[in-house]
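[1] Turn this into a model:
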Amino acid sequence: MKCPYCEHLDNKVIDSRLNKDATITRRRRECLKCDQRFTTYERLEVMLPVLVKKDGRRESWDRHKLIAGLEKACEKRSVSRDKIDEFTDEIERKLQDYGAKEIPSKVVGKWVMEGLPHLDEVAYVRFASVYRQFKDVNEFMDELKSLLESRSEGEY
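    Sure, this is the predicted structure:
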């Protein structure tokens, strides 16, 4: 691991800890050249299915792309980064459980749309407006009505 301060490659691990799900290892390191300390995170890399886009293109799963979209949808909302990471972890678990080498991107989009109201309703509406590509205000209002009906029926 290269030191972010002096770019020296030799360092020692001072402390290692697992997150609560035991899926990420946090390591505190100390550079053996400049004595600066820094933190690294290790995550198990699993083979996830390739996304098949609407136009037929195939794209590798990119966790950071989903996180960026969720952060944009949750902008100026009281949704922590930890909650966004947990949500993304849940989507990745579903991808692992899917059991195929390829998955239509609209299936992943459906999972995100199903889970977002539990995370934040405003984020759901923001994400839906981009994901569903509303053509006019009426389509947007229909989505809002559907969200309100789901809430009143206790679906989430």
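[2] Going by C-alpha atoms from here, please, whenever you check contacts or count neighbours.
    Fine.
[3] so where do the strands sit in this structure?
    11-18, 24-31, 37-43, 50-52, 58-59, 102-104 (DSSP state E).
[4] In a markdown table, list those along with distance to residue 146 and mean neighbour count.
    Below are these laid out as a markdown table (distance: least, C-alpha to C-alpha, whole Å; neighbours: other C-alpha atoms under 10 Å):
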| stretch | distance to residue 146 | mean neighbour count |
| --- | --- | --- |
| strand 11-18 | 40 | 14 |
| strand 24-31 | 37 | 17 |
| strand 37-43 | 37 | 13 |
| strand 50-52 | 28 | 20 |
| strand 58-59 | 31 | 14 |
| strand 102-104 | 24 | 17 |
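[5] compare with the first, here's sequence two:
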Amino acid sequence: MDALLRVTDAMKSFRETRLSALRPPTEFFDYHRISRPADFNQATSRISYNTRYFSGNYGLIVAVLAVYAVIANPLLLLSLAFLFGGFAAINRFAPDPMQVGDHVVTQKSLYTGLFVIGIPLLWLSSPLGTFFWLVGASSVLILGHACVIEPGIESEYANIQESV
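    The predicted model follows:
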């Protein structure tokens, strides 16, 4: 019951902090505000402002791309499920040593077996390639959007509020 309470509190705080920063899709996809930046300085200032202003939307983009990347790589999904599921099963069902025939099976030996199988399986699923794909795809999408969207009129007042 205590764990359920902690999960609901974590979900509430996540909703209050991250999801409250989400901008509506009409504002995020406003094609009337799309324009090419005049120079590098303007592009940098747009990126600086828009990454703060649309941070919730960009976080959602990264999360969706991460879910896609894991689902698109079935071996990675299988190896992560094996490792996390094995870890949870060992913690839940084998906290004490067991006698199996002439051998005593401890939690340490179960973890060793899990990692001897799980780590090579994880290595074969190329998690670094998936990670770098996620970083590259997120960067291109986020920087591209932040660069071409003109900041709204409220951006002029943001500088005044920060300096006060």
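[6] After superposing, what score do the chains get?
    Counting by TM-score structural alignment, normalised by the length of structure 1, the TM-score of this superposition works out to 0.25. Behind it: 64 aligned residues with a C-alpha RMSD of 5.0 Å.
[7] about what we covered before: got a markdown table for the strands of structure 1, with distance to residue 119 of structure 1 too?
    As requested, the strands of structure 1 are exported to a markdown table (distance: least, C-alpha to C-alpha, whole Å):
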| stretch | distance to residue 119 of structure 1 |
| --- | --- |
| strand 11-18 | 24 |
| strand 24-31 | 22 |
| strand 37-43 | 23 |
| strand 50-52 | 24 |
| strand 58-59 | 26 |
| strand 102-104 | 23 |
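[8] nearest to residue 85 of structure 1, of those strands?
    Nearest to residue 85 of structure 1 among these is strand 24-31 (11.4 Å), distances taken as C-alpha to C-alpha.
[9] measure residue 137 of structure 1 to residue 59 of structure 1 for me?
    32 Å (C-alpha to C-alpha, to the nearest Å).
[10] oh sorry, the question was meant for residue 27 of structure 1
    Residue 27 of structure 1 is 31 Å from residue 59 of structure 1, by C-alpha to C-alpha.
[11] If you count residues, where's the longest helix of structure 2?
    Secondary structure of structure 2 read by DSSP state H shows that its longest helix is helix 127-148.
[12] residues in contact with the next helix or strand after that helix?
    Heading C-terminal from helix 127-148 of structure 2, the first helix or strand you meet, by DSSP states H and E, is helix 154-163. For helix 154-163 of structure 2, the external contacting residues (C-alpha atoms under 8 Å, 6 or more residues apart in numbering) are residue 49.
[13] Now the one residue sitting closest to the centre of structure 2: which helix or strand?
    Central residue of structure 2 (C-alpha atoms, centre = their mean): residue 63, 4.4 Å from the mean position. Under the criterion of DSSP H and E, residue 63 of structure 2 resides in helix 55-72.
[14] just checking, next helix/strand downstream of that helix?
    Next along from helix 55-72 of structure 2, by DSSP H and E: helix 74-93.
[15] List the buried residues of that following helix.
    75, 76, 77, 78, 79, 80, 82, 83, 86, 90 (16 or more other C-alpha atoms under 10 Å).
[16] Quick check, the second one in contact with residue 67.
    Read that as residue 76 of structure 2. No - applying C-alpha atoms under 8 Å, one finds residue 76 of structure 2 not in contact with residue 67, separated by 11.5 Å.
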